[in-house]
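Chemist: pasting the sequence and the predicted model now:
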Amino acid sequence: MANKITEVTKESWVLSTFPEWGTYLNEEIEATVVKPGTVSIWWLGCTGIWLKSEGGTNILCDLWCGTGKRTHGTGKMVKGHQMMRMSGALKQQPNLRTQPFVIDPFEVKNVDALVVTHIHSDHLDINTAAAVNQNCPDAKFIGPQEVVNIWLKWGVPADKTIVVHPGDEVEIGDVRLLALEAFDRTVLVTEPNPEVILKGKMPQDMNELAVNYLFQTSGGNVYHAGDSHYSNMFAKHGNEHTIDVCLGAYGENPRGITDKVTSVDMLRMAEALNAKVVIPVHYDIWANFMADPKEITEIWKFKKDRLNYQFKPFIWQVGGKFTFPDDKDRLEFNFDRGFDDVFTVDNDTPFPSFL
């Protein structure tokens, strides 16, 4: 930390400020002992989560450590950009990152697997891959074929990678990871080969680009839908598997775009999956997709008795922890306000005690 203004540089400011939470959350996760019969997850922003089982297995999923727009540039989108191809719009999208970095990827420890749902860069992150590869030599890198292809291009050793397709299972410590079909129509018109779409050819196979995951643990099963849009196929997954907690990519879609699941369909997703808890994610990260998750709670209250909903919504905060089943009846996360031990030492404020 610089003590004189002459010692301050842009580099010193960056290193002393980012990530904004430093190692606070890293330390919390490392110190957490998951009780028998439970599973804990932390929200890292976007769809990134850290899952920790009662056996001490640590799984990192979709952690993104990048940024959105950093300059106005020309004011126009780059040719072939996914939003341009989806909507026909030319104006640059104001997709600014709106959340702080709550975890330091280069201080991660004891990660057993880095799991990625699909190829988009706000889920498949080179910084996360580098940090896990450097700090956790035994960690596995698990994802669909095109995710693994990108990891290999970045230099991740091939023997650390595992390619999964829908129906594949991988044992990670005391967690069983099941890959399921993804329903991300956006991914079909985006990377890794936009020329396929621009030349009017058929899109690539979804199963090579994206998967959803079911993390099966002794404390409950967590379903991660990646960037899946709403699909009737959610009912297939709900019929075939026990799903306790489901996470979906929620947001308000800009005009001319259908990319995120909106409030009503978040509830439909939970109902179709036969989940006990539905948690919206992703709405937090992009300025042009920001949404109010309380809308989900209010619509749930309006419909729950008439439609006999058997699930509850849970509104998270980035950096917050959710433990199933302990938190299954909570509707909202709030950070610890502290001062539980107030007045256990003498108060030395210079005012009379009666004030």
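Modeler: Here it is on my side, so go on.
Chemist: please count neighbours and contacts with C-alpha atoms only from this point.
Modeler: OK.
Chemist: from residue 121, how far off is the residue most central in space within the chain?
Modeler: Centroid-nearest residue in the chain, with C-alpha atoms, centre = their mean: residue 47, separated by 1.6 Å. Separation of residue 47 from residue 121 (C-alpha to C-alpha, to the nearest Å) stands at 12 Å.
Chemist: repeat for residue 141
Modeler: Taking C-alpha to C-alpha, one finds residue 141 at 16 Å from residue 121.
Chemist: which of the two has more residues huddled nearby?
Modeler: Set side by side, residue 141 and residue 121 show more neighbours around residue 141, with 25 against 14, by other C-alpha atoms under 10 Å.
Chemist: helix, strand, or coil at the more buried one?
Modeler: Secondary structure assignment for residue 141 (DSSP: H, G, I helix; E, B strand; the rest coil): strand.
Chemist: surely it is in contact with residue 162?
Modeler: Yes - if you go by C-alpha atoms under 8 Å, residue 141 and residue 162 touch, sitting 6.1 Å apart.
Chemist: what about the strands in the chain?
Modeler: 39-45, 48-52, 58-61, 113-115, 140-143, 161-163, 169-172, 175-181, 211-217, 220-224, 245-249, 277-281, 312-313, 321-324 (DSSP state E).
Chemist: for residue 67, which of those strands is the nearest?
Modeler: Smallest distance to residue 67 across these (C-alpha to C-alpha): 11.9 Å, for strand 39-45.
Chemist: contacts for that closest one next, please.
Modeler: 34, 49-54, 63-64, 99, 101-103, 217-220, 281-282, 284-285, 316-325 (C-alpha atoms under 8 Å, 6 or more residues apart in numbering).
Chemist: pull the distance from that strand to the chain's centre.
Modeler: In terms of C-alpha atoms, centre = their mean, to the nearest Å, the centre of strand 39-45 is found 8 Å from the chain centre.
Chemist: ok, second structure coming up, stack it against the first:
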Amino acid sequence: MTNRNEARSQRTGHELMEEIRTTVVPYGTAAIWFLGQESVVVKGGDTTIYIDPYYSSGEGTSSRAFPPPLAPQDITQASFVLITHEHSDHLDPDTLSVIAEQCPESVFTAPVCCHNVMLEVRIPEARIRPALTDEWVDYGSFRLKAIPAAHEELDEQEGQGHRYVGYLLDMNGVMIYHAGDTVVYPGLLERLQEQAVDIGMVPINGADAFRRSKGIVGNMGFREAGDLAYEAGFDLTIPLHYDLFPMNSEKPGYFIDYCYENYPYMRNKVMARTERLIYVKGS
């Protein structure tokens, strides 16, 4: 007999897309779907935004701990796509090329150093926007500000801006922060404290010398992530970047335990793969 959790894990990419398409998101709310690593879908009103969509299942992806929750071909609705940096688990050419073809109105924002790869997979230049840091850009249905990220160091390139970024989304009356890949660097907390962040999504996988020796660049660990969320005043914190590669993972329960012991009134949520979260501002 198949239990409810097994049935949920077996739903198709088409069923997931249908849920995203039909979910009604009134003003003052936001819908979020977690699709592994740092890939999330955010919906507010009629706007659907993909952040770091990584759904390839071909060559070079065999080290994934679990198969993609949907295929790129399943994506039939995307208003915007935000890319935080050029690493393949964040900028996935095979996924982006399909989104560009199947969602002809979609717009792509990424650091300038990513643009050549995006052009190579036939994303029209007119649909690509630079992720200019510390500047609000108004797209009508939402405002967007790229925030510098340090993976593990800040890397600002002349004429191209920051190589790594996170994003602030002011969308549907809800302020959302997606950190991308970053450690806590001087100035990050102050940037976040300037905003009233409702939902903060932060990596927790950490870094160490042994992973660096294998070329694995790290992020903040679960303790830093909890401290940052508390000091920045996030209303709800969602941990990211802990589940996809066994060599670069973390147990999200460590993050929950740390926050429970140190910040018992801080709200946190570990999301199941493909789970939908409906956030209601002020609830």
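Modeler: All right, it came through fine. Since we're looking at a predicted model, the values are computed, not measured.
Chemist: what's the TM-score for these two chains?
Modeler: TM-score for the superposed pair, counting by TM-score structural alignment, normalised by the length of the second structure: 0.85. Supporting figures: 268 aligned residues with a C-alpha RMSD of 2.6 Å.
Chemist: rewinding a little: overlap in contacts of residue 141 and residue 162 of the first structure?
Modeler: residue 148.
Chemist: identify the residue of the second structure aligned to residue 209 of the first structure.
Modeler: Using TM-score structural alignment, the partner of residue 209 of the first structure in the second structure is residue 163.
Chemist: against residue 217 of the second structure, how distant is that match?
Modeler: Note on residue 163 of the second structure: its distance to residue 217 of the second structure, by C-alpha to C-alpha, is 14 Å.
Chemist: which one of the two has more residues nearby?
Modeler: Set residue 163 of the second structure next to residue 217 and count neighbours by other C-alpha under 10 Å: residue 163 wins out with 22 against 18.
Chemist: who touches that one in this structure?
Modeler: Applying C-alpha under 8 Å, 6+ apart, the residues near residue 163 of the second structure are 85, 111, 112, 113, 154, 155, 156, 157.
Chemist: and the fourth one, what pairs with it in the first structure?
Modeler: Residue-level alignment of residue 113 of the second structure against the first structure, with TM-score structural alignment as criterion, gives residue 146.
Chemist: residue in the first structure paired with residue 12 of the second structure?
Modeler: So, by TM-score structural alignment, residue 12 of the second structure is matched to residue 21.
Chemist: again, but for residue 92 of the second structure
Modeler: Checking TM-score structural alignment: residue 92 of the second structure goes with residue 125.
Chemist: ok, now residue 46 of the second structure?
Modeler: That one, residue 46 of the second structure, aligns with residue 56 by TM-score structural alignment.
Chemist: same deal with residue 239 of the second structure?
Modeler: By TM-score structural alignment, residue 239 of the second structure lines up with residue 280.
Chemist: what residues does its match make contact with?
Modeler: When contacts are counted by C-alpha under 8 Å, 6+ apart, residue 280 of the first structure touches 247, 248, 249, 250, 266, 293, 314, 315, 316.
Chemist: how near is residue 74 of the second structure to residue 56 of the second structure?
Modeler: 12 Å.
Chemist: looking at these two, which one has more neighbours?
Modeler: residue 56 (22 against 17).
Chemist: does the more buried one touch residue 71 like I think?
Modeler: Yes - counting by C-alpha under 8 Å, residue 56 of the second structure touches residue 71, with 7.0 Å between them.
Chemist: which stretches of the stretch 101-250 of the second structure form helices?
Modeler: For the stretch 101-250 of the second structure, the helices defined by DSSP state H, counting those that start in this stretch occupy 115-120, 188-193, 209-213, 222-232.
Chemist: run the angle between the longest one and strand 236-240 for me.
Modeler: Taking axes from the mean of the first three to the mean of the last three C-alpha atoms, to 10 degrees, one finds that helix 222-232 of the second structure is oriented at 150 degrees with respect to strand 236-240.
Chemist: and the angle for helix 222-232 of the second structure with strand 199-203?
Modeler: Using the same axes, to 10 degrees: helix 222-232 of the second structure against strand 199-203 is 150 degrees.
Chemist: for residue 193 of the second structure, give its distance to residue 231 of the second structure.
Modeler: 8 Å.
Chemist: so what sits against both of the two?
Modeler: With C-alpha under 8 Å, 6+ apart, residue 193 of the second structure and residue 231 have no common neighbours.
Chemist: about what we covered before: who wins for most neighbours among the contacts of residue 163 of the second structure?
Modeler: residue 85 (25 neighbours).
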